[in-house]
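*Asks:* need a structure here:
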Amino acid sequence: MKIICTFLALAFISITAVAADAAKPNIVLIYADDLGLDGVSCYGADKHQTPNIDKLAASGTRFTTCYAAPLCGPSRCLLMTGRYAFRTGGITNGSWRNGGPGAKSADEPSVARLLKQSGYATAQAGKWRQVGETPRDWGFDEYVTDPTAGGWFWKDSYEKNGEQVNAGKDAYNPDIIHAFSIDFITRNKEKPFFLYYAMHLVHGPILRTPDTKEGGDLYEDNIRYMDKQVGGIVAEIEKLGLREKTLIIFSADNGTALSYPSTIGGRMLNGKKASMLEGGSRVPYIASWPGVTPAGKVSNDIISIADQLPTFVDLAGGKLPEGVKIDGISHAPQLRGEKGTPREWAYVQLGKNWFVREQGWKMNEANELFDMSDAPFVEKPVAAAEDTEASKAARTRLTAVLAELNPAAGKTDGGDGKKPGKKKKKGKAQ
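*Replies:* Just a heads-up that it's a prediction; the model follows:
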């Protein structure tokens, strides 16, 4: 009898574990490089067509107001840790070099490690170098990446799980990354997985793609190839019968590319990559999980790239680490079509500059207030002497937010955003 009871108990535990895994969605995070709102047609881009990304948006929820950092490295650190730059030291692209204060895997939470604790297989594919260390140090079971910080296209080698691999003379790295991603999904189809697909497209240099025809627009070719690869990931997940078990998120690491701004409705966005203007950090954010995420919905809720860590942990049924301040806020309820607890504001930092942004208003590190009612096209400064009741109330609210955050007491930057260092002032940042 004892043996039978033990067998039944083990069977129950096994069935319970399988049921728990079945309730956890696979998570595929597709992160484009240097892509603002003006590069995606479902956000109103006049010039560029992205039919596969548009289809993804139609099958899920498109968020209109998402903020990354204005540069690759700080944005990816924000994604990985769920913590603001002044806490981690992930403040510029150079933060991990020359003794800078860049985040270290041993000191910070990691979205990959937290998902591994919830039973997920984890993989990173594509751009990585500006985060520091290796993807494995940050909790990824396997990875494919490269030794450069920028675009990595027609090259003869790449790095896989710490080993240099000869790719041959005519290798197109985005295809290598894509093939690795498909293989990872296929091998892990029976259990929950997390794939961080960090595209190099559409970062410069803007080179030909395998689909480029003579005389074509190279930048548009790159946009279309990026879109094609997004469609390829979705198609493979559908082919494996995993679509209703998989949350796919499409976003980007910073706003409009420096050399390729475009228009939305005939108007140019205010600012580009590396600037503290709206166009520098406002990015697309699309979430699709058929049967769970409302299809065709457009949400104006404010989203921060810091929110991905707590959102994914929430969906995985995991726990956030204790004793560390997580700045991200889970929007898992919104992904399920519920109201949730939307952000009141987003915080954005690059080096010694920062701002806090709520619906309609923005305040920067100099306590300058901006009317954002016509954003992302216009940011209108509002002098204190010209305050209306609305702007005065916003000034009070945002001043209080910045005072509580106190970024200047944390890890900031010594000057131009290229020479990281630790700057101490009165007060203490968590």
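*Asks:* okay, CA-based contacts and neighbour counts for the rest of this
*Replies:* Noted.
*Asks:* number of nearby residues for the spatially closest residue to Asn173 that is not a sequence neighbour?
*Replies:* Nearest non-adjacent residue to Asn173, counting by Cα to Cα, 6 or more residues apart in numbering: Phe153, 4.9 Å away. If you count neighbours by other Cα atoms under 10 Å, Phe153 ends up with 22.
*Asks:* now Cys5
*Replies:* Counted with other Cα under 10 Å, Cys5 comes out at 10.
*Asks:* can you pull the contacts of Ile248?
*Replies:* Neighbouring residues of Ile248 by Cα atoms under 8 Å, 6 or more residues apart in numbering: Ile27, Val28, Leu29, Ile30, Ala287, Ser288, Trp289.
*Asks:* I'd say Leu242 and Lys189 touch.
*Replies:* Yes. Here Leu242 reaches Lys189: they are 7.5 Å apart, a contact under Cα atoms under 8 Å.
*Asks:* Now render the contacts of Ile248 as CSV, adding distance to Tyr347, secondary structure and neighbour count.
*Replies:* Formatted as CSV, the contacts of Ile248 follow (distance: Cα to Cα, whole Å; DSSP: H, G, I helix; E, B strand; the rest coil; neighbours: other Cα atoms under 10 Å):
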residue, distance to Tyr347, secondary structure, neighbour count
Ile27, 25, strand, 23
Val28, 25, strand, 23
Leu29, 22, strand, 20
Ile30, 22, strand, 21
Ala287, 21, strand, 25
Ser288, 25, strand, 26
Trp289, 27, coil, 24
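*Asks:* From the residues you listed, pick the one nearest Trp138.
*Replies:* Nearest to Trp138, judged by Cα to Cα, of the contacts of Ile248 is Leu29 at 16.0 Å.
*Asks:* so what's that closest one up against?
*Replies:* If you count contacts by Cα under 8 Å, 6+ apart, then Leu29 has Phe194, Leu195, Tyr196, Tyr197, Ile248, Ile249, Phe250, Ser251 around it.
*Asks:* To compare against the first, here's the next sequence to fold:
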Amino acid sequence: MCLRVAISRPSGVAWSSGRTRAPVECGRRAMKRLPFVVLSLLGLAMGSEVQAEPQRPNVVLIITDDQGHGDLGCHGNPIIKTPHLDRLAGQSVRLKQFYVSPVCAPTRASLLTGRYNYRTRVVDTYLGRALMDPEEKTLAELLGASGYRTGIFGKWHLGDNFPLRAMDQGFQESLVLKGGGLGQPSDLPEGSSYFDPLLLHNGQPVRRKGYCSDVFTEAALEFIRQAGDRPFFTYLAYNAPHDPLEVPDSYVEPYRRLQMKPADFPQPGRGFAVNFDPTATARTYGMITNIDDNVGRLLDELDRLKVAERTLVIFLTDNGPQRPRYNSGMRGLKGTVYEGGIRVPCFIRCPLLGLKTRDFDRPAAHIDLVPTILSACSVPLPAEIKIDGQNLLPVLRGEQDSLPGRTLFFQWHRGDAPQPLRACAARSGAWKLVQPVPPGSMPPRFELYNLEQDPFEQRNLADERPDVAARLREELAGWFKDVSSTRGFDPPRIKVGTGAENPTLLTRQDWRGPRAGWGPRGLGHWELEFTEGSYEVVAIFDGPPPDRARLEIVDKVVELPVPREANRIVLGPVALPSGPGRLTCTLQRGQDTAGPKYVEVRRLP
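*Replies:* A predicted model of the protein is given here:
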């Protein structure tokens, strides 16, 4: 009789060095090699066969910001230089029809929850519409609970204050910018540049030397180096190539010298000659080449650490390009539900999982990555969590030929709450229904395309196939009713006066109201939840000082004159009970009113 230990692994996949396992030979010599504690714990009988727990992969999830499908050399762009991403694509399963949301915060909500963003309260990118409900369970929370080290480096864009921050939502290590990107009103005071950025490290302000994409990459590499024997989840979320197009000139100059024009690019499908800006394109390509260099650094480090084979690397982008440039001939840009706005690159590599280099040509989406990653990591989804995505792993590994039939849905437009059948699309098999018109004075316009025959959305078949158009329109309406009923669209409240964050810095990123905006005349309010206590509120402003400042907080009003030459004023103290409340701060200059640049809310000892 003999004892065999069987290790389950995909056939034809080499284990990484130092981790090789094989069936143990029969006889006494083999038994001596097995630790006694293993035998005693397993209670093995001679001749039994034991399945060892499969090795769990590390996870590196890379996402870029406003990089389109055509912004890669491997996607037919003859100008841009992306050798490392091209190499990754050549080693990966390439999802040829991979979809995201038309803009960034909705994509990130779906990417990290496996749920349509409307279920999470995230409906837009700013003005309090990009705050994810803290009750949502993120991929980081699920992996962390299963023993993974979790870290985020870059752009979170789902809430800047407690309990909505990345560090509150499962990321044990975080180095993040605020809001939707650097150079926006969400920036910390004294921090608005891609160079030497002022960031938040585990909730504390820190200025890091260097260019932002380099900084985030180095932090991610250090996190990976410190992993030890624990599996890690690294979320590397670049804010490039999002505007403003700040990048070292050494990356821009090679593209600037080319004096690019549309005729330099392939011309399939839709052209992009109208409004093509060679200067902006040169800066964008420079930012992407910098990202490519950083991805190369990361891939090389995985090789050096001898963890590349057992690391699941996923690369994608968050939406289409932000302005006209080569986009693989697809129609539309960021912010639209045409293919050019929502179809993006997605590469998945992991030798440990038996993923072979090939094209996967069936529709998939951001909502599918949570169940796929959880399956790859042998982490069960808790029964109480309902997701919209499908586990792609069986088809990616070739264990299944196809996915269960389904329709994918996409929608985005500005506003505090979405409206049904506005700026939306549905993809089912070869068919795609598009209604591109946002709310306003224009009536809806439904268009139907067969993407197998017409991938560039040039021939509207709505009149020829009204049956298909009607079916997909009905599905869209049903989907909207379903996702709208999950939580509604009121924003989650920022909690102030807690031990987790005090003081709380509020920015124009998260205020709301009919006058809320990023311009100098903007005026809005914040929806908060207070801990009982005495509070001091500081209004911070720039430009000429106002004449007076008025604070409305819950049911209290404080109004004071503003000293000349001041750039801030302290309002309070104000005693408040526990519970929800609204805060509005109004600055008056003559007959004009506006809001401050920042409001700091501090609960006093």
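*Asks:* where does the TM-score land?
*Replies:* Remark: TM-score between the superposed chains equals 0.82 [TM-score structural alignment, normalised by the length of structure 1]; 392 aligned residues with a Cα RMSD of 2.9 Å.
*Asks:* ok, back up a step: and which of the contacts of Ile248 of structure 1 is nearest Tyr84 of structure 1?
*Replies:* Among the contacts of Ile248 of structure 1, Leu29 lies closest to Tyr84 of structure 1 (Cα to Cα), at 19.9 Å.
*Asks:* Aligned to that closest one, what sits in structure 2?
*Replies:* When structure 2 is aligned by TM-score structural alignment, Leu29 of structure 1 is paired with Leu61.
*Asks:* roughly how far apart are that match and Ser174 of structure 2?
*Replies:* As judged by Cα to Cα, to the nearest Å, Leu61 of structure 2 and Ser174 of structure 2 stand 14 Å apart.
*Asks:* Same check on Asp454 of structure 2?
*Replies:* Asp454 of structure 2 is 43 Å from Ser174 of structure 2, by Cα to Cα.
*Asks:* who's more crowded, the two?
*Replies:* For Asp454 of structure 2 versus Ser174, the count of surrounding residues by other Cα under 10 Å is larger for Ser174: 26 against 14.
*Asks:* Any figure for the gap between the counterpart of that one in structure 1 and Ser118 of structure 1?
*Replies:* With TM-score structural alignment as the criterion, the equivalent of Ser174 of structure 2 in structure 1 is Tyr143. Distance, Tyr143 of structure 1 to Ser118 of structure 1, using Cα to Cα: 19 Å.
*Asks:* Please apply the same query to Lys189 of structure 1.
*Replies:* Taking Cα to Cα, one finds Lys189 of structure 1 at 16 Å from Ser118 of structure 1.
*Asks:* and what of Asp183 of structure 1?
*Replies:* For Asp183 of structure 1, the distance to Ser118 of structure 1 equals 22 Å [Cα to Cα].
*Asks:* quick one: which of these two has more around it?
*Replies:* Ser118 (18 against 13).
*Asks:* can you pull out the strands in the stretch 301-430 of structure 1?
*Replies:* Ranges of strands within the stretch 301-430 of structure 1 are 345-350, 353-358, 361-364, 369-371, 380-382, based on DSSP state E, counting those that start in this stretch.
*Asks:* buried sites along stretch 41-61 of structure 1?
*Replies:* With burial defined by 16 or more other Cα atoms under 10 Å, the residues of stretch 41-61 of structure 1 counted as buried are 41-46, 48-54, 56-61.
*Asks:* Can you flag which of these belong to strands?
*Replies:* Thr61 (DSSP state E).
*Asks:* Give me the subset of the buried residues of stretch 41-61 of structure 1 that lies in helices.
*Replies:* Among these, the ones falling in helices (DSSP state H) are Pro51, Asn52, Ile53, Asp54, Leu56, Ala57, Ala58.
*Asks:* for the contacts of Ile248 of structure 1, which one is nearest Thr65 of structure 1?
*Replies:* Ala287 (13.2 Å).
*Asks:* Hmm, that closest one is touching Thr293, no?
*Replies:* Yes. Counting by Cα under 8 Å, Thr293 is a contact partner of Ala287 of structure 1 at 7.3 Å.
*Asks:* what residues are shared contacts of those two?
*Replies:* Gly60, Thr61, Leu335.
*Asks:* Which residue in structure 2 aligns with the first one?
*Replies:* In other words, Gly60 of structure 1. Match for Gly60 of structure 1 (TM-score structural alignment): Ser92.
*Asks:* Leu353 of structure 2 and Leu312 of structure 2, how far apart?
*Replies:* The gap separating Leu353 of structure 2 from Leu312 of structure 2 is 8 Å, by Cα to Cα.
*Asks:* cool, Val247 of structure 2 as well?
*Replies:* Distance, Val247 of structure 2 to Leu312 of structure 2, by Cα to Cα: 29 Å.
*Asks:* same deal with Thr336 of structure 2?
*Replies:* 31 Å.
*Asks:* Those two: which has the busier surroundings?
*Replies:* Thr336 (28 against 24).
*Asks:* now for the more buried one: what does it line up with in structure 1?
*Replies:* In structure 1, Thr336 of structure 2 lands on Ser275 (TM-score structural alignment).
*Asks:* what do you get for Gly320 of structure 2?
*Replies:* Taking TM-score structural alignment, the alignment pairs Gly320 of structure 2 with Gly255 from structure 1.
*Asks:* mind listing the helices for structure 2?
*Replies:* 28-33, 36-42, 83-90, 104-113, 139-145, 212-225, 249-256, 278-304, 339-342, 369-376, 393-396, 466-487.
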